[in-house]
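Q: could you look at this predicted model? Sequence included:
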Amino acid sequence: MRIFDSHVHSSNSPDAESSVMLLCEQAVAAGLSGFCVTDHCELEEYESGQFAERISQSIFDVGKAAKVFQGRLTLHTGVEISGVHHRPELARQVAGRPFDMILLSVHNDEDGTDIFYHPFDRWTPQEIDRYLTYYFTSLLRSMQLGEFDVVAHLTYPIRYITGRHKIPVDLGRYSDLTDAILRLAAQEGKGLEINTSGLSGPLADTMPPAPYIRRFRELGGEFVTIGSDSHQIHTLGAGFDQARQILADAGFGSYTFYRERHPLLIQIEEKGVVNV
C-alpha cells in the first residue's frame, strides 16, 4: 500500500513540534512511501513570525533529510500559504521558492486573527454566517491569483465551529461559493485536498466531507491529494484508508502528489505511480 502524505508540518511551523529527521524516522517505521513537508507561511504575520527564515530552514532540512533517507523514503518540499488575498505580491515572491507543492489556505480573518482563537460559541448565527461567507470568499479571491497547486482543507472553519463548539452548520447555504471554488480548481487544473485531520478529533470527518469530492469530480476535477495535516509524528499518514474510500466512491481511480509543481498519480488499486 503506497502512502504519500501531502500535508505535514515540521518544527519549522510555529505550531508543530517534530524535526524533519524525526518525521522521516516515523514515516519509515510506519511504512509510508513518502511525504511532503508543508510548513506554514502566514503572510499577514510574515515579518513578525519570521516566516522567511522558517521557510529557508524548512527547505534546508528537507534537502538534508532527503539525502539521509535516499532509497527508503520520497521526501518533497512544500509550503502552506495563507493570506494570499491580503498580500498578493508577497505571495508571488514566496511561490518563487523551489517547492514541489504549494498548498493554499485561509487561516486568518481581516485583522490577522487565526480561526483557532474565535469564540464561535459566543457568536450569533448571523455572525457565524458572515464569517463563513468571508472565509469562502477570501479563499476564492486567493485562488484567482493562481500562486498555488492545491486547495487545502476547504471546510476548515467547521473543524472549530462544529467540531470544537458543536454548532451545526448548513454548508448548503454556501454552495454558490464552494461550487465556484471547486469549478475554478477544476478548470485551472488545480488539486483539492482531502484533509484527514478531522477524522480522529471531535469533527469525525474529513475536510472537506465526501460530497465535495464527488462534486469536484462532477465539475471535471482530476487531482486530489491526501494530507494528514500532521503536527505530531503519531498522526503522520493517518486516515488514508478512509480517504481512499472516499475517492473510490467519488469515481477517482487515483490520488495525487506533486513533484516540482507537477502532479503525479498513485493508483488506489496498488498499480504504482502514473505520470500525467
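A: Sure, I can see it.
Q: use CA for all of it now, contacts and neighbours both
A: Fine.
Q: what comes up buried for stretch 212-225?
A: 212, 213, 214, 215, 216, 217, 219, 221, 222, 223, 224, 225 (16 or more other Cα atoms under 10 Å).
Q: one more: stretch 106-115?
A: Here stretch 106-115 shows 106, 107, 108, 109, 115 as buried, counting by 16+ other Cα under 10 Å.
Q: please convert the buried residues of stretch 212-225 to CSV, extending it with secondary structure and distance to residue 95.
A: Shown next, in CSV, are the buried residues of stretch 212-225 (DSSP: H, G, I helix; E, B strand; the rest coil; distance: Cα to Cα, whole Å):
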residue, secondary structure, distance to residue 95
212, helix, 27
213, helix, 26
214, helix, 29
215, helix, 28
216, helix, 25
217, helix, 27
219, coil, 27
221, coil, 23
222, coil, 22
223, strand, 20
224, strand, 20
225, strand, 19
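Q: putting a second one here so we can go through both:
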Amino acid sequence: MIFDTHIHTSFSSDSKMNIKDALDKAKALGIGLVITDHMDLNYPDKDKFKFPVADFFKSYEPYKSSSLLLGIELGMDTGYEAENKNLIDTYNFDEVIGSQHFLHGFDIYDASLYREKTKVELFRDYFLEIIASLKTHSYIDTLGHIDFISRYCPFEDKEIYYNDYCDYIDEIIKLCINYDISLEINTRRLGMAKSLNSLVSIYKRYKELGGNYVTIGSDAHTVDSIGLNLDKGFQIAESLGLKPIYFKNRSSEYIK
C-alpha cells in the first residue's frame, strides 16, 4: 500500500482537519496515512504547536490499523534535544519526522527573520541550523521538508540550488546516512516545475552519496491536500533508484 507519510489533523495548531474526514479521503484515494501532528516545544507561544500526547493517542488509537499509523512531526532545536528525546521515548509513535521550523529564534514563517540578511546568508544559516539539529537529534526517523524555508521566504527566487549550497547540503545528507535517517520527499511544492527541478538535484545527490530510503508525504493540513503530488514524489524516487518507505513502530517498511 502507498502511504502519505506526513499528515496534520486538528491536534496541530495550523490544521482543523477531522480524523474521520482524513480517513474517508484516504479510502477514496486507496492510500494509507501516517498522522504526524506538530510538536514544537520551542514555540514561544506555549499554547501553540504543542498537543497533549496522551489525548492524541486516546483519540486516535481506535482508528489505528494497517493503513492508519500514528507519528509526530518534531520541531528540532538544539536547546530542546533532551525534551524531544524524552517525549518520543515515552510514547509509542510509529514515525518521527524531524523538521527545522525555526532559525535565529524566529519561526521561519515570520517575516521579521528576513529583514536584515540576504537570501544567501539566510539559506546558509538555515542549512547550518539543520546540521546542528541533526547532530543533536540523531534519533529521528526522517528529515522533513529540506525546502521548508523556500515556502515562506520573501525573495523573488525562493528556490534552493544545490550548487550554491553544496557543502552544507552534502553535510546534511551525510549526517542522515550516518544516523540512518531517511530523507523526506515532501510533495507540497512539486507541482511547480522550478521547485521540482531544484529538489530533484538534492535527491539525486542524496543517492550519489549513498542514500537509499525516502519517505513521501504531502504535508497535508486540509482534506483536499491529502495525497497531493504523491505521484510526482514516487516518480522521483523511481527515476533516481530511491526506495520509498514508511515507518511502523519506528521500523521502516518498504512501499511496494
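A: That came in fine, so what should we check first? These numbers were taken from a predicted model, which means no experiment stands behind them.
Q: before we move on, the earlier item: of the buried residues of stretch 212-225 of structure 1, closest to residue 60 of structure 1?
A: Using Cα to Cα, residue 225 comes nearest to residue 60 of structure 1 of the buried residues of stretch 212-225 of structure 1, at 24.0 Å.
Q: verify the stated contact: the closest one with residue 194.
A: Yes - counting by Cα atoms under 8 Å, residue 225 of structure 1 does reach residue 194; the two are 6.1 Å apart.
Q: residue in structure 1 paired with residue 57 of structure 2?
A: Correspondence of residue 57 of structure 2 to structure 1, assessed by TM-score structural alignment: residue 59.
Q: greatest separation within the buried residues of stretch 106-115 of structure 1: which pair is it?
A: 106 and 115 (8.9 Å).
Q: what's the longest helix in structure 2?
A: Counting by DSSP state H, the longest helix found in structure 2 is helix 119-136.
Q: ok, residues contacting it?
A: Here helix 119-136 of structure 2 makes contact (Cα atoms under 8 Å, 6 or more residues apart in numbering) with 76-78, 81, 100, 103, 114, 149, 155, 165, 168-169, 171-172, 175-176.
Q: cool, stretch 238-246 of structure 1 as well?
A: With Cα under 8 Å, 6+ apart as the criterion, stretch 238-246 of structure 1 contacts 3, 194, 196, 197, 199, 206, 210, 213, 226, 228, 255, 268.
Q: which of the buried residues of stretch 212-225 of structure 1 sits closest to residue 19 of structure 1?
A: residue 225 (23.0 Å).
Q: mind checking the end-to-end distance for stretch 200-215 of structure 2?
A: Using Cα to Cα, to the nearest Å, the end-to-end distance of stretch 200-215 of structure 2 comes to 14 Å.
Q: so how far is residue 251 of structure 2 from the corresponding residue of structure 2 for residue 240 of structure 1?
A: Aligned by TM-score structural alignment, residue 240 of structure 1 pairs with residue 230 of structure 2. Distance, residue 230 of structure 2 to residue 251 of structure 2, using Cα to Cα: 22 Å.
Q: sorry, back to before: now, of the contacts of stretch 238-246 of structure 1, which are buried?
A: For these, buried by 16+ other Cα under 10 Å: 3, 194, 196, 197, 199, 206, 210, 213, 226, 228, 255, 268.
Q: residue boundaries of the strands in structure 1?
A: Per DSSP state E, structure 1 carries strands over the ranges 4-8, 34-42, 74-82, 101-105, 150-151, 191-195, 223-227, 254-259, 262-267, 273-275.
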